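A.B. asks: Make a model of this:
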Amino acid sequence: MKSLFRRLVFVSTLFVGSTTLIGCASVTMPPPTANANNVEKLRMANLTPTAVGKFSLATGVRQDVDNSLGGLRGSSVRAPSGSFSQQLKDVIVTDLKAAGLYDDRSQIQIGAQLTDSQVDAAISGPGTAKLAAIFTVDKAGQRTFEKALFVDSQWDSSFVGAIAIPEAINQYTALYKALAAKLFDDNEFRAALAK
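C.D. replies: Have a look, this model is predicted:
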């Protein structure tokens, strides 16, 4: 009887400890750094240096999509600038600057509207994350490119929050560079910035 009681106490302690590990952490995403693959692609594409304009939340999309994430078992992630649309802008600017293709006086301007931002550090089943935006290019005030792009990710999520939550945050954060890569690879986008 005593051994059964000890086992129950041990299991209860493990449960309480695991709930502590998965609860209520707040994480700020790191500032963007240039992605070597994106920078190389940009340098090889023979593009005109460009400015970067307004990045905002798309009309009709809930405000919390731009500044908070559910699906992290009570934990939260925020962008250094306070909004995920601004984080996306910062990623684009960082890569353009590293490639020598950023010019804030250019008549060509990249913009975007964030349409989706989500992550799920699933307790059972795969973890998932998604990031989506409508990108635009304007040249001297004329729209020359507009396209909705998205990236997503799926991975094996752990039952243990201390493992699952950091992995979900890493997977979500990586989507910003992936979405920038998808934009830079787009043939119509490249045509809009071609020399």
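A.B. asks: only C-alpha atoms for contact and neighbour calcs from this point on.
C.D. replies: Noted.
A.B. asks: Let me see the contact set for the closest residue to A168 other than its chain neighbours.
C.D. replies: Once flanking residues are discounted, A168 sits nearest to A121: 5.4 Å by Cα to Cα, 6 or more residues apart in numbering. With contacts defined as Cα atoms under 8 Å, 6 or more residues apart in numbering, A121 is in contact with 71-73, 127-128, 157, 164-165, 167-168.
A.B. asks: Just put those in TSV and tack on distance to R7 and secondary structure.
C.D. replies: Formatted as TSV, the contacts of A121 follow (distance: Cα to Cα, whole Å; DSSP: H, G, I helix; E, B strand; the rest coil):
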residue	distance to R7	secondary structure
G71	32	coil
L72	30	coil
R73	27	coil
G127	31	strand
T128	35	strand
S157	27	coil
A164	26	helix
I165	28	helix
E167	31	helix
A168	32	helix
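A.B. asks: ok, so of the residues you listed, who is nearest V91?
C.D. replies: A168 (19.3 Å; Cα to Cα).
A.B. asks: count of neighbours near the closest one?
C.D. replies: 26 (other Cα atoms under 10 Å).
A.B. asks: picking that back up, top of the contacts of A121 by number of neighbours, please.
C.D. replies: Using other Cα under 10 Å as the neighbour test, the contacts of A121 are led by I165, with 28 neighbours.
A.B. asks: Second chain to compare with the first, below:
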Amino acid sequence: MPVLRRILLLVPIATLAACSVTASPYAASVDNIQVLRNASPVAVHVGTFTNDEADGDHTSVQLRANRMRSPVGDSFARYLLSAVQQEFGIAGVLSPDAKVVLSGVLLKNNVDAGIGTATGTISARFIVKRGADVRYDSVKSATTHWESSFAAAIAIPKATQEYPLVVQKLLASLYADPAFMKAIQ
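C.D. replies: Sure thing, here's the model as predicted:
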């Protein structure tokens, strides 16, 4: 009887371990917004953001036995697009009629919810065009580390909460590039 009881307890736990989880929604960074506001006068239209098929489709990220999915659309490229739109919109520099268009390609997107220390890494190519002229074309990357747990029930939710911070750091590195700021003005 004790063996049967243990099996009945482990079946739901094993089933939950293979579930899909959703990344936390993006929360715009106050620092990033301030940098954009200080760059005035700026008016930018946000174009398309796509996935680099060479590194996978970026529709989900493996988190131990789980898959983390984007809460925006069907990919993390759409998540990045939404993050850019949020920050540009709050900063008051987003304009659907702007002649300057920012687009991007998500190159790498990985979260390693390791035991002890977890790591999030993201890389994207950002392109700024004015008409047909490419004014900026550069790859930016960001990596963040945080404490993680042996227990997946703690490590997985923590990873989903940390993911937006990785994206904030990526966008901060973009906005800190003087060539990018010049290209959007």
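A.B. asks: Mind checking how well the two chains overlap by TM-score?
C.D. replies: Once superposed, the chains reach a TM-score of 0.86 (TM-score structural alignment, normalised by the length of structure 2), with 180 aligned residues with a Cα RMSD of 2.4 Å.
A.B. asks: Return the residue of structure 2 aligned against the residue nearest to A168 of structure 1.
C.D. replies: Residue pairing (TM-score structural alignment): A121 of structure 1 is matched to A113 of structure 2.
A.B. asks: Same question for V93 of structure 1.
C.D. replies: Looks like V93 of structure 1 aligns to Q85 there (TM-score structural alignment).
A.B. asks: does that match sit in a helix, a strand or a coil?
C.D. replies: Following DSSP: H, G, I helix; E, B strand; the rest coil, the label given to Q85 of structure 2 is helix.
A.B. asks: which residues sit in contact with it?
C.D. replies: 46, 94.
A.B. asks: Ok, A39 of structure 2 next?
C.D. replies: 181, 185.
A.B. asks: quick one: the counterpart of it in structure 1 from S158 of structure 1, how far?
C.D. replies: Aligned counterpart of A39 of structure 2 in structure 1: A45 (TM-score structural alignment). Per Cα to Cα, to the nearest Å, A45 of structure 1 is found 41 Å from S158 of structure 1.
A.B. asks: cool, and E188 of structure 1?
C.D. replies: Per Cα to Cα, E188 of structure 1 is found 40 Å from S158 of structure 1.
A.B. asks: out of these two, which sits in the more crowded spot?
C.D. replies: The neighbour count for E188 of structure 1 versus S158, taken as other Cα under 10 Å, is higher for S158 (19 against 15).
A.B. asks: isn't that one right up against A164?
C.D. replies: Yes - in this structure S158 of structure 1 lies within contact range of A164 using Cα atoms under 8 Å: 4.9 Å.
A.B. asks: Could you name every residue contacting both of the two?
C.D. replies: Common contact partners of S158 of structure 1 and A164 (Cα under 8 Å, 6+ apart): A122.
A.B. asks: now the helices for structure 1?
C.D. replies: Using DSSP state H, the helices of structure 1 run over residues 2-22, 36-44, 84-98, 161-185, 187-192.
A.B. asks: from these, which stretch is densest packed?
C.D. replies: helix 84-98 (a mean of 22; mean count of other Cα atoms under 10 Å).
A.B. asks: Figure out how far that helix is from the centre of its chain.
C.D. replies: Once both centres are worked out by Cα atoms, centre = their mean, to the nearest Å, helix 84-98 of structure 1 turns out to sit 11 Å from its chain's centre.
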